[in-house]
Every structure is written in C-alpha cells, then in structure tokens.
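> Test case, fold it:
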Amino acid sequence: MEDEQLPAALTDALDAFCRYISGERAMSAHTLRAYRGDLGSLLSFAAGEGCTGPEGLELGTLRRWLGTQSQSGVARATLARRAATARSFTAWALREERIDADPALRLKAPQRERQLPGVLQESKLNRILDRLEQAAAEGDPLAVRNRALVELLYATGIRVGELTGLDIDDLDQDRRTLRVIGKGDKERTVPYGVPAAVALDDWLRRGRPQLAGAGSGPALFLGARGGRVGQRQVRSLVHGLFEALGDTSASGPHALRHSAATHLLDGGADLRAVQEILGHSSLATTQIYTHVSVDRLRKSYQQAHPRA
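Model (predicted):
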C-alpha cells in the first residue's frame, strides 16, 4: 500500500512527522527518504490490519511488522534502524497528543551482528615490517619514516588520528613510552617495544632532518613537503602494504590496532591493561578482542584435533 493509499489520518501523521524531523534535525535528503520509507512501510502494514489512524497502533502491530521484515531477509542493521524509526514516530505522536500511550516503549530491535575486527597473523606482519626495514636501509627519508610509523602503530595499537597528532616531545625514549591524546582529549601513556624504538631513533636521526622545514613545527611524523603527516597519507600507505600481501582481507591502519590488541591478549596480557593501552573508556569495548582470540583458538582446534 503506497503513501497515497493510506487512510487520511495515517497519511497526515506521516507527512507531519517527516516535516518535524526535517526541521528538527540536519539530515540529508537520502536519510529523510529512508525515514519516510521505513515509516510508510509500518503504516501500510498497520492499515492492512485495519488501523485507520495513529491511535490504532499497538505493540503487537509493531512486532508483527518487524517480524515480516525479518522473514523477508532484511539485514539486522536495517531492522534496528526501522525499529528506531517506529520508536521515534510513536514518541512524537505521543507528544503531539495524536495517541494516548506509546506502544513502542517495549519494542525491542534485534541486536546488530557483531563484526569481529580483521586481524593479521604475526607472520604476515613480520613480512610487512621486514620489507619496510629493507626499504629504509637505502636511506630514503620517506622509507625511514614509513618503517617507524608502521612499527609504532603495531607496537602501541594507537589510532591513526592519535599517531598523526604526536609531537617529538610526546616521546620518552628512555622509558620507551608515548604520551597520547585520545578521544575526548583524554591523555594516556602507552609503552612501545625495542623494534619500534630502533625505527623511531633511525627516523629522528637521519629521516626527519631531511624533510624538516620552517613549517614542520614539533610534529613527530612529517610528509614529503615537511608538514605534519596527514591521516589520509597514513591510511593510503598501510592499505598499500596490506594489498601487496595479496592474501589478507585486512585493510587500513585499524587492522594494525586490532592485531596489536589481539596479539597482546594471545600473549597473556591482562584485559584491563589492554583497555588502558587502547584508550577504551569501557571494558566491554576491549572484550571484543577476547572473542577474536577465542575464535582463532577454535579454528586452530578444528584444524588440528583429530576428533574436532
């Protein structure tokens, strides 16, 4: 049933709600169409069950609508969005006194599927790092920088934005730690190992001085023109390194963060220590890496045990 075939009261409510959200929220035309499409689907379903106005919407109607969506193969993320649209609509209708009670208060959307992050095997990471070390040995300052940059990303698990924001003074080379400014301007101290320390020392001694200029300031990592290296440059570099492997689905610097966290846990690191290193505000966010470790353990077991 199309919008224009809806009962008049439902059509009026649909139009009024769309005017409300377009005025209250800065949203693209595409997002507004998605809202209208979701709500139009719900109201058409309700009208098919005999509902003639917003006051006829019931929790059962909403649940049956989501059920039919699920049975038709709609992705969980889409179902979650449509449930959110329904809740927004009924909450608005209650404020506008178009309904006496909100039927969506107990409407639960299906949980989004948890996407486990891509993790590189240590052997593949070693291949990348060995290639970077060989390239750096030739003395090109960008190659020296690239080695130090990737070593540090993997050694610390810091985000790309955190890496590009680093200044020289953020390094404590004696203690082998970094001062990192993370999300919400929260400061934390992150340790790094000997390979990253060697690569950083090489960069500071013979790489950075070749690129540094008047506009370099205190930036730790520089671009080809001497300014602070940008996130796009780092992403492009890491993506190219992964692509050159040819046998991994990992892409982008975040895979280095995922790999660092997983390898730490695989090696016996405490979950709370990993939380602090990564700068997660919630331990629940860090716990996803335990799922990665368990998943890898299960696969290894299934491949190796004769009675798996």
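> use CA for all of it now, contacts and neighbours both
Noted.
> so how far is stretch 121-131 off the chain centroid?
Put simply, stretch 121-131 sits 24 Å off its chain's centre (CA atoms, centre = their mean, to the nearest Å).
> Show me which residues of it are buried.
125, 128, 129 (16 or more other CA atoms under 10 Å).
> got it, and stretch 219-237?
Counting neighbours by 16+ other CA under 10 Å, one finds that the buried residues in stretch 219-237 are 219-223, 226-231, 234-235, 237.
> Stretch 77-94 now?
Those would be 78-94, for stretch 77-94 by 16+ other CA under 10 Å.
> from memory residue 290 sits against residue 265, does it?
Yes - Residue 290 lies in contact with residue 265 (CA atoms under 8 Å); the separation is 7.1 Å.
> Proceed likewise with the subsequent sequence, for comparison:
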Amino acid sequence: MTGERPTPDGAGGGEQPAPALRRAVRGYLDHLTVERGLAANTLASYRRDLDRYLGSLAAAGVTDLSAVSAEEIERHLARLRASADGHPPLAVSSAARAASAVRGLHRFALREGLTGADPSRDVRPPAASRRLPRALPLDDVVALLETAGPVDAAGDTAPLALRDRALLEFLYGTGARISEAVGAAVDDVDLDDGVTVLRGKGGRTRLVPIGGYALRALGAYLVRARPGLAAAGRGTPAIFLNARGGPLTRQGAWGILRRAAQRAGLTVDGPRAVSPHTLRHSYATHLLDGGADVRVVQELLGHASVTTTQVYTLVTVERLREVYATAHPRALH
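Below is the predicted model of the structure:
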C-alpha cells in the first residue's frame, strides 16, 4: 500500500513484542469488533497501526503498556511522519489514524485495569488537512439525472436505462453510499410510505425518506424493468441488477455514473471528477443550503458523529462567501 511501511524506523531489528503487549492489543481489537462494531477495513487498518506500534515498543525494550511514556508515544508518531530506511512517510491522514489507534489502545488498557494511567492522554495527533467535499450545483445534478440511457427501437425506455435513472435518483434522493445502494434489497424499500432502510458502516441501519423523483424512477424500474432482468438470473433480493440478472456491483454502479456524467458534460477525470460520493456530498450540501439542521443531516447520512457532518457546513459557508463577494457593492477592497 502506498505510503505504508511494515515497521517504523528503529523497529525493524527483529525484536518481538512481549506477550503482554500482544494480549492487550488482541483484547482491544476484540472490543472494537464486538462492542463498537467497526467495519472490517477499519479493523484491518487499526491492526496494522498497532502492529507497527508494538514493533516500536519492542525496539525500545518496552514489554508492558504500563511502562510506556508520553515521550515514547510521541517518538513513535514522529517516526511515522519521517522518511526512513527507504520507506516514504505516512500521509497525515494515515498518521492521524495510527495516533487514534494508539490512543484508543491506552484508553482501553486504563479502563480494563491493565494500566494505572493513560500516557497518550496529552499526545496530540497530527492535524490532517481538511478537504472540503465536492458538491455539484443543482443544475449539474439535474443534468446528470436526466441523462438516462437511450430508448429502444420501439421508442420505449430500455430496461437498463430505467435502472440507471433509478440508481442515480436513489443515490441523490437518499444520500446513500454506493455500497448501501447496491446492497439494498427490494424489501428495504417502501414505495407507499416513501422510505428505505439503508445498511451502513459497522452494521448500523437507518431509515431514510425517498424524494418524489426517486420514488417515481424506482417505481418505473421495479415494474417495467427489474422483472425482465431478474428472469435472466438465479434470483437475488438486490434492487439493482446487472444485465445478467445478478446484483449490480459497486464497479458497475460507478460505470453507470461515469457514463451519465460524460453525457451531461461533467468532469469525469482528475481531482474534480464526478464520483458516487459526489452525489452524497451534493445531497448533504443542498439539504443544508435549504435550511436543514446539521443534526438531521447527520442522521440522514448515517454519521456516527456530528463533527463528520459539520464539514458540509464549511461548504455552504464557502458558497455564501462567493455570493457575497460577487453581489455586495462593498465586498471587494
């Protein structure tokens, strides 16, 4: 993985972490799995981060968490951000995640009585650069949604075009992650009540309203297209199907969005390219622009913490600043 390295500088001499350290890490990871319900990818990242940390402690001759000092933690985190042994430094975001893993381990050890103090309490993680989410103007969203595929020879909308329109409307109309959309089952959607169940990160589920445009697109797809697509497969509860009747993959959904963006004349390459997450960002930003409370948007997005959602308020402030700068007669100096 780019930017990762097996062990930090000074931890590659072959020293093996003490059994007590390994037991503590196993207990913490079990806690994250069972009690916190962290996603598999997050757990794998934490495991790598903590393996690195144990290597650093072993190299320093530390055999128990109770013997760790704040200075030792700071040295470990500093090494992650330094280039050594031909390995590139970790990115700020990866180093911040590693710091979170280390601090979580020490908090857990204190809570479980494995140590008498938390040496990581006053250790500050590296500040990650805050990248504002990319949100499309409403006109671009409308152009994107209205570029469903071609009609067939009889002049009717082709089944796959109905699916594509339903998928795009669903993504923007619910703020779903791409994994949540392709993982949604037919029974998760209630067209009469206009709501859907979305199954998010860490096994969390939430109930989200579906807008009128998305409801109509879903209804047309479920009645006029999905039965024919399903007949070609072996039977799957997934809403969105591929041409062979199997569940649509995330890569397939990304291809649908990319083709629609190209037809709408939107950017599909480079740092400002339209992606599945772009529709989710646009959903959140447009809700806040319309006056929605940030706590409500947090629930709709399925964010565990409101601080994750608050980044979207920065987007709306930037937009207001742009409007002010161009419209107010005394905005420019």
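> Superposed, how do the two chains score by TM?
Here the TM-score for the pair of chains, by TM-score structural alignment, normalised by the length of structure 1, is 0.68; 291 aligned residues with a CA RMSD of 4.7 Å.
> before we move on, back to that, of residue 290 and residue 265 of structure 1, which one has the most company?
Set residue 290 of structure 1 next to residue 265 and count neighbours by other CA atoms under 10 Å: residue 265 wins out with 18 against 15.
> where does that one land in three-state SS?
With DSSP: H, G, I helix; E, B strand; the rest coil as the basis, residue 265 of structure 1 sits in helix.
> Mind telling me what it corresponds to in structure 2?
Counting by TM-score structural alignment, residue 265 of structure 1 corresponds to residue 288 in structure 2.
> again, but for residue 109 of structure 1
Aligned counterpart of residue 109 of structure 1 in structure 2: residue 125 (TM-score structural alignment).
> ok, now residue 229 of structure 1?
Match for residue 229 of structure 1 (TM-score structural alignment): residue 248.
> I'd say the match of residue 109 of structure 1 and residue 92 touch.
No - using CA under 8 Å, residue 125 of structure 2 is not in contact with residue 92, being 9.3 Å away.
> who's more crowded, these two?
Using other CA under 10 Å as the criterion, residue 125 of structure 2 and residue 92 rank with residue 125 on top: 20 against 16.
> quick one, what contacts the residue most central in space within structure 2?
For structure 2, the residue nearest the mean C-alpha position is residue 177 (7.5 Å; CA atoms, centre = their mean). Residues in contact with residue 177 of structure 2 (CA atoms under 8 Å, 6 or more residues apart in numbering) are 171, 200, 276, 277, 280.
> And for the third one, the neighbour number?
Looking back up the chat, that one is residue 276 of structure 2. Number of residues near residue 276 of structure 2 (other CA under 10 Å) recorded here: 22.
> Counterpart of it over in structure 1?
Alignment note: residue 276 of structure 2 maps to residue 253 in structure 1; criterion TM-score structural alignment.
> Tell me if residue 197 of structure 2 really is in a strand.
Yes - judged by three-state DSSP, residue 197 of structure 2 forms part of a strand.
> mind checking how far it is from residue 164 of structure 2?
Here the distance between residue 197 of structure 2 and residue 164 of structure 2 works out to 20 Å (CA to CA, to the nearest Å).
> and if you look at residue 275 of structure 2?
From residue 275 of structure 2 over to residue 164 of structure 2 the distance is 15 Å, taken as CA to CA.
> out of the two, which sits in the busier spot?
Set residue 275 of structure 2 next to residue 164 and count neighbours by other CA under 10 Å: residue 164 wins out with 25 against 19.
> And that one, what's its match in structure 1?
Aligned counterpart of residue 164 of structure 2 in structure 1: residue 146 (TM-score structural alignment).
> mean shift of whichever strand or helix holds its match relative to structure 2?
Assigned by DSSP states H and E, residue 146 of structure 1 belongs to helix 141-156. The superposed helix 141-156 of structure 1 is, by mean CA distance after the TM-score superposition for structure 1, a mean 1.1 Å from where its aligned residues fall in structure 2.
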